[in-house]
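Peer 1: Sharing a model prediction with you, sequence too.
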Amino acid sequence: MIKHSFRGSRVVNSAASVLATAVTLALTSTAAQAQNTIEEIIVTAQKQMETLQDVPIAVTAFSERDLNNLVAQDIADVGEFAPNVDLSRNSTNQPSYTIRGIGTRDFGVGADPAVGVYIDGVYIGRAGASKVAFNDIQRVEILNGPQGTLFGRNAAAGAVQYITNKPIAEEQGWVKATLGNYDKRKLEGVYNIPLADNLYLRTGALWNERDGDVDNVGPAGPDTFNGEDNWSITSSLAWYPKDELEIIARFEYDELDTGARAQNSATVGPRDGKRSDFDKVASDDDTYQTRELFGASVHISWEFEEYVLTSITAYREFESAYREERDGSADPLYKFSDENFEDNASWNQELRINTTTDGPLNFTVGVNYSYEDAEQTSSIFFSPTSFEKALWETVLGSPYAGNEGVGYDLAFSIPYILAPGPNDLSGYAQFDRIYASGAEALMADEFKESFKVRGKYKSYAAFADATYAATEDLDVTLGVRWTRDEKDFSRFSQFNDFGIGFGFPVQSILDASGNLSREAGTNAIDPFNGTLGWYDQSEAWEEVTPRAVVDYRITEDILTYLSYSEGYKAGGFNSVNMEADSFDPENVKNLELGFKTSWLDYSLRVNGAIFLYEYENLQKLEEKTGACTANGVTTYEFDTFDVEGEGFELSAIWIPVSGLTLSFNTGNLDAEYTRRIIEKDISGSCTDIDEKGESFSETPDLNYSLGINYAYFMDSGAELNFNAAYNYKDSVSRESCKFVEENTDGSVSVYGFDTIDGVFQQINGGAGQPDFVASSCPDQPERQLLNLKVTYMDGSGDWEVATYVLNATDEHGDVMDPGGLGGSLSSSITDGSPTYTRDNPRLYGVEFKYNF
């Protein structure tokens, strides 16, 4: 069977011994049974199998047992316990990944992620396909900082790796059932069987359901929100036609139907008085969140005398859809929801050669090609009355009360916004309105407007990374990667049956050359013979990202390193703005000083890193409101800024006595903008604000985790295992916010505040609302998470039973700004922002596992 060698001369083992090595780490890790030393940790952070203590990168890894102890169902459940990492927990189709404060929060396909996600070396380019159920996972690795050389594409902030279990030459398996509160039901299992002397099959399956924890008392939608409903199956076939050759084919299918997230208004509707900590909502729309995913890959490793040739060929596709209520109430006057469909297919091919010698020089060289075909349709829905109200209060800036039907009559007096004249509609592939008057429009079932985008992306890369052992204790590593991204992007916007452009106000009228006929900022069409169609744009970018590392082993147990690395993320396109130009690529330079140490006869491990980074053209999705938009409707556009940051990460694991493992990790981040000018609506006027020097962070400045694991071994050989994992994230200061005040007459007033040029001031208060006194915005509150689990493992090893409590303190996560109705349609007249979702409540249950 093929052997894989560890890099350098420090450790050399066969693949069988690697698989047998217990992978532990830095959080809730379990020590070897009845031992006082920490076992080796094996990672592939440098595209080769190495011990964690030899890798000059800040890495957090979670073994299969760690994942079980945390009762982790997907990557969000472990991201909470990695330093300077924040992974969204509330969305499956649109998750966000943030490392060291850097991430991409974009629901569109026009931008790439800042954190690269990989499953068995296969790059997952779209967030909608990255958050999958943990089904037969061997370990998870989170790499902090830019990984621009070995991982390359869109790993500017860091990388997340899933490593699954390989088929082995032994018939074995297990099945596990879970029952919990909110009618939790989960069944999962794995079966491994040798089909021949050199052919092995391994299959894992998972089914999971749980009722939601937020009740719906409205007229439409599900009975509860925030539930779970998913199933998946994975299968791997390993073939060893000769000892030096390994071929593994992997397949996965994942399907979910979890339902949309709950939305709640702070000013109208059922609530328990804590606004964000709600357990009831009133919905008036049928919402959903679904995804169907398929992936297939072939991994080939061919070992020669001093080299290993690796090929990874992968195909992945998914379809996802969600519809989410945005107004937070069942009041028909405010009905508003949005919908998103995504259809994505990608293909990846990587070839690389790794050395396997014990000599002073070891290297990795390779090439990579990827292709993505992405389509997306975004839609918004209103009731006829809620749409007309939005026209009045966000576009005209006047109260809607008493003007029912007048808004449509006014809008219908203009045949088409983009028409060259009031009666000249010739030459346009447009359709007639089906409503003749405002009164008739008010009788319609629904107002719907859609915007479509599609992208075809190609990426090419060549990379090399070499380590030279200058002395027995000093290694020097140099790496470089060349990347070229080519992107074709198209947009299509068509007015609806009402013939009114609102959320997506620019219809895609094209001239003979395929360019937009509408000139920016005007209603004129030039030339006048435009046609309705797709607006196409194409861009290409190239970048070279180097890496240089010097690591020195002071003693056998103390490794120090100094690393310089650069990262790159391709430019892109704004998914919801027809006239927006492409935006520039994102570049980062990172300097890191770190250490890996072992003490007290390998019973104590302490690792840490200090880092500095500079980002140029950091891509950030910015909210545009009020006077800074075309018609007063909230929109989102990408801007680029420059940022500088510094911080540290520290992790420790200690076995003070046999069976007891204590772990700790912490991170800190201090970052600020060095270039940022944004537009803000200040009392009805769009104003450019220079925020150079202002604080930047997508994550709290301080975060830490504590873990305790105690294994008690009985005379019978049975084990009783206690595990506790605690995470704390500091509060986040804010410079802008909203306040809600309940008036004596029962009405509610909403007040907006912002910090302008260092001065905290009220920027709006609504028509007729008195001033509200506030000296600062309340901090985004601190977050805590405590998970507990007790497991009994029978001495025979055949079965085990466990009980767990997740979020034992019943923390509900971030408290958004209190606000009123309307969401993105909020106006200063009657509305504020809605209060959004909460984290999962306290969850508890029991597990039973049988091994065979």
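Peer 2: Now that the structure is in, tell me what you want to look at.

Peer 1: going forward, measure contacts and count neighbours with C-alpha atoms only.
Peer 2: OK.

Peer 1: For the helix or strand containing Gly189, buried residues please.
Peer 2: Element membership for Gly189 (DSSP states H and E) is strand 184-196. Within strand 184-196, the residues that count as buried by 16 or more other Cα atoms under 10 Å are Lys184, Arg185, Lys186, Leu187, Glu188, Gly189, Val190, Tyr191, Asn192, Ile193, Pro194.

Peer 1: now do stretch 673-693
Peer 2: The neighbour-count check on stretch 673-693 (16+ other Cα under 10 Å) flags 673-676, 678-684, 686, 691-692 as buried.

Peer 1: Can you give the distance from it to the centre of its chain?
Peer 2: Its chain's C-alpha centre and that of stretch 673-693 lie 27 Å apart, by Cα atoms, centre = their mean, to the nearest Å.

Peer 1: next one: stretch 346-354
Peer 2: Relative to its chain's centre, stretch 346-354 lies at 24 Å (Cα atoms, centre = their mean).

Peer 1: got a list of contacts for it?
Peer 2: 48, 122-123, 307-317, 362-373 (Cα atoms under 8 Å, 6 or more residues apart in numbering).

Peer 1: what's next to the strand holding Gly189, contact-wise?
Peer 2: With contacts defined as Cα under 8 Å, 6+ apart, strand 184-196 is touched by 136, 167-179, 200-211, 845.

Peer 1: Okay, and which of these map to strands?
Peer 2: Of the contacts of strand 184-196, the ones assigned to strands by DSSP state E are 172-179, 200-210, 845.

Peer 1: Name only those of these that count as buried.
Peer 2: The buried subset of the ones in strands among the contacts of strand 184-196 - by 16+ other Cα under 10 Å - is 173-179, 200-210, 845.

Peer 1: all helices for this structure, in order.
Peer 2: 15-20, 64-69, 75-79, 384-390, 406-412, 438-441 (DSSP state H).

Peer 1: The structure to be compared is supplied as follows:
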Amino acid sequence: MRNRKIAVALSTSLMAAAISSATHAEDNTWAIEEIVVTAQKRAQSSQDVPIALSAFSNDMLKQVGATDFKGLTKMTPGFSVAGGSDAFPRSYIRGIGSNDTGVGVDPSVGVYIDGIYASRNGGALTDLMDVARVEILKGPQGTLFGRNSIGGAISIVTEKPSEELTGEVSVEVGSYNNRVAKGLINIPLIEDTLYMRASGNIQKRDGWQENLLGGADGYDRDRANGRLKFTWLPSDSVEVNFSNSWSRYDETSGYLDNLSFALPFPLNSKTSDINDKKVVSGGLNLFGNTALDVAPLEPRLERSLRDHSVTVDWDITDNLSLASLSSYRTYSTFSSTDYDGTEYYLLNNEGSTEFNETISQEFRLNGSSDNLDWFVGLSATHERNVLDFKLGFADFGPLSADVGNAPINGGLNFSEITHVDTSTDSYAIYGDATWHVTDRLNITFGARYSEDEKDIKWEAPTTQANGASGFSGAGFTLPSLFQFVDANGIPDPSQAQRSDKWSDFSPRIVVDYALAEDAMIYASISKGYKSGGFNSTPNPSLSNFLRVTPEATESVDPEEVINYEVGIKSTWLDSRLLVNASVFALNYDELQVRQINGAVVQLANAGEASNKGLELEVRYQLTQDLTVLANATWMDAEYDEYSVNGEDLSGTPLLFSPDFAGSIALDHSYHIDGYGELRSYISYAYKDDHLYQEGFEQESYGLVDARVSLLTEGEEWEIAVFANNLTDEAYINSYIGQVSSLGVVGVYRNTPKTIGASVSYKF
């Protein structure tokens, strides 16, 4: 369509109609909702896309209670997000993910906001504010989306400015003194030419986790987000969108509980009880020397994010268009945590500050004809990461040799620092073409060629101080510059700098066939790729005279996966019943895994892994007022070749990959004459036993969420009450293994039951 002004004027209303339509005008029956997605870089019904995906409209996000993409794991089996602190979330899809969040490596699940890659999950995990929809695509998505989406992609699409003067304000209160205020306004500044949309929210909440040794309560909230967007229509065929967003977090994150403690010292029983909301996290000296006690470390999360982008869409002809996506993104994060989760001072992240700057440019040419839809794209990305890290840990030798062991550092605690600087340049050319062979048969070919170059520099201090000076400034955990040695063991500061580059060609082929008007089967083979990386903080080897050998700083190989998939997408019973299913098998090579070998933390390629599974999605409009939604996945994900510390772990399940996970929800609406629509939504999500680290398993659990709302006749006012984790289920959602060589394992638990109420007004 050439007339861009008409397109913008109608886009909001057409999308709303596509998403919320529940009736057929022709026969006055009801049908399930349809969601329009852009997974293949063109607007399509999700039922016409031959990819396994879960799509959530803005309305569904509200019912589910998802404030960020972590909240969608309950309704997307096969998708998990680990991490007790939002500074370092780790996403897994179909067992593919990364347990290393350092600056030397990349995530395995890509996050895209309005089509632009958010390079690191710590900067991508923001509140879902004024969002049109979220698409979670499973399997490699490098051809359609971009770099480092080997496991899948999370596509967040925000609302665009439109020609209507509209707005919304809402307030929310809830458990632990939770207070949220949100607002948005859409203003047509110049008729048919310039529109503006502004949105923002503020949240404050008291912490729900008490540290019995004192300090701030864990998991409080202090967040603010804002976004300002402009749409400019300089001509009938050109649309320019400007977007500026910012986000600020300043809060206490979570304290750890302790799952395992093998040291011969007494331990408070509360440290291992994840069923309550209390912890015993402190800095007591192991040997009772009160002079070496330190105050409990307060876990912190402070983040400031800025995101600026310009997208230009030009309809060159009726069948040819050009898009340009330009972005500049920065964020800075500070975090701290006590790694062991006990009352003792063992190992602390005293402060980790990460700065990220990303500049990206993409050009995409789309075309269509009677029997071909295609696009070809070029992209370039420059990313810089800077990490300052301070680690504190105890001297495990007592003050007096009479106690049994001589002190290592005179009984004094250690304090070590490092500075890491990385730079990544990535270039790619990619394309995708769908050939409509017949009215029913389509064949899609896609491919991506990528080049990645990564530099890393460990700017270690000349000598470590504050406790390590007794060892001539050598670091036990974070090295000094003179500890880097060459292949002959001779100190060589130039070894503290590395560079490597990788290239890859990743194709995909998809065949889909329409069995009937509302039923399609498809089969696909796709390759995924994630660039190589470096260990962010190489450790000195205690068995090699505290040296950092060249092997410790070498790059790891890229990850590769081949994904085979057969699926069906179908609707039945006059579009009242939706049944989608997919069977997949993937072979995964060179997994980049963060390993703990004794006292050394390193990044390594794990070898080979595989996963075979079945995914099922069902939606049934049981009556005009009641919808049943169900999702399930069965997986058999394991390492085929993997060893750590000489132990063969072949056959061990992949992390965060339960054999079964599923959810079911009931969505009921009831019209009350003179008042409006009373809507009730209740869901149950179940996850089977799964590993969060080799040797440590989380037992199965189920979560119940519910929401009841009243929408007035004119749809201006909505009043809602809701509850998350209604049964107050307690489980572990992340594992910290930094002290596991001593038999000490810290874990984060989940958020307990919360309830709340909200009021919103639209105009």
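Peer 2: Nice, I can see it. As the structure is a computational prediction, the values presented were derived from the model and not from experiment.

Peer 1: and Val190 of the first structure, what pairs with it in the second structure?
Peer 2: Under the alignment defined by TM-score structural alignment, Val190 of the first structure corresponds to Leu184 in the second structure.

Peer 1: Okay, now stretch 593-608 of the first structure: how far is its last residue from its first?
Peer 2: 9 Å (Cα to Cα, to the nearest Å).

Peer 1: With stretch 37-55 of the second structure instead?
Peer 2: 8 Å.

Peer 1: and it, which stretch of the first structure?
Peer 2: Going by TM-score structural alignment: stretch 37-55 of the second structure matches residues 43-61.

Peer 1: With stretch 64-71 of the second structure instead?
Peer 2: Alignment of stretch 64-71 of the second structure against the first structure: residues 70-77, by TM-score structural alignment.

Peer 1: Just the buried positions in stretch 353-373 of the first structure, please.
Peer 2: 353-358, 361-373.

Peer 1: show me the contacts for the closest residue to Ser695 of the first structure other than its chain neighbours.
Peer 2: Among residues not flanking Ser695 of the first structure along the chain, Glu672 sits closest, at 4.3 Å (Cα to Cα, 6 or more residues apart in numbering). Each residue near Glu672 of the first structure by Cα under 8 Å, 6+ apart is listed here: Val643, Glu644, Gly645, Lys692, Gly693, Glu694, Ser695, Phe696, Ser697.

Peer 1: what's near enough to touch the one in the first structure that sits across from Phe334 of the second structure in the alignment?
Peer 2: Aligned by TM-score structural alignment, Phe334 of the second structure pairs with Ala321 of the first structure. Ala321 of the first structure is in contact with Asn93, Tyr288, Gln289, Thr290, Arg291, Glu339, Asn340, Phe341, Glu342, counting by Cα under 8 Å, 6+ apart.

Peer 1: Now intersect the residues you listed with the strands, please.
Peer 2: Going by DSSP E, the strands hold Tyr288, Gln289, Thr290, Arg291, Glu339, Asn340, Phe341, Glu342 from these.

Peer 1: now those: which count as buried?
Peer 2: Neighbour-count burial (16+ other Cα under 10 Å) applied to these gives Tyr288, Gln289, Thr290, Arg291, Glu339, Asn340, Phe341, Glu342.

Peer 1: What residue in the second structure is paired with the second one?
Peer 2: When the structures are aligned by TM-score structural alignment, the residue of the second structure matched to Gln289 of the first structure is Leu301.

Peer 1: One more: the last one?
Peer 2: Following TM-score structural alignment, the counterpart assigned to Glu342 of the first structure within the second structure is Glu354.

Peer 1: Give me the neighbour count for Gln33 of the first structure.
Peer 2: Neighbour count of Gln33 of the first structure, defined by other Cα atoms under 10 Å: 14.

Peer 1: And Ser88 of the first structure, by the same measure?
Peer 2: 18.

Peer 1: Give me the residue at the spatial middle of the second structure.
Peer 2: Most central in the second structure under Cα atoms, centre = their mean is Ser91, positioned 4.5 Å from the mean C-alpha point.

Peer 1: Thought Val109 was touching it, still the case?
Peer 2: Yes. Ser91 of the second structure is in contact with Val109 according to Cα atoms under 8 Å; the separation is 6.2 Å.

Peer 1: Mutual contacts of these two, please.
Peer 2: Jointly contacting Ser91 of the second structure and Val109 under the rule Cα under 8 Å, 6+ apart are Gly97.

Peer 1: Quick one: the strands in the stretch 251-400 of the first structure, in order.
Peer 2: In the stretch 251-400 of the first structure, the strands defined using DSSP state E, counting those that start in this stretch lie at 280-281, 288-303, 307-325, 336-355, 361-382.

Peer 1: Now render those as a markdown table, adding distance to Asn144 of the first structure.
Peer 2: A markdown table is the format used below for the strands of the stretch 251-400 of the first structure (distance: least, Cα to Cα, whole Å):
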| stretch | distance to Asn144 of the first structure |
| --- | --- |
| strand 280-281 | 38 |
| strand 288-303 | 26 |
| strand 307-325 | 24 |
| strand 336-355 | 23 |
| strand 361-382 | 21 |
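
Peer 1: and of those, who's closest to Lys389 of the first structure?
Peer 2: Go through the strands of the stretch 251-400 of the first structure one by one with Cα to Cα and the one that ends up closest to Lys389 of the first structure is strand 361-382, at 10.1 Å.

Peer 1: by how many degrees do that closest one and strand 336-355 diverge?
Peer 2: In terms of direction (axes from the mean of the first three to the mean of the last three Cα atoms, to 10 degrees), strand 361-382 of the first structure departs from strand 336-355 by 170 degrees.
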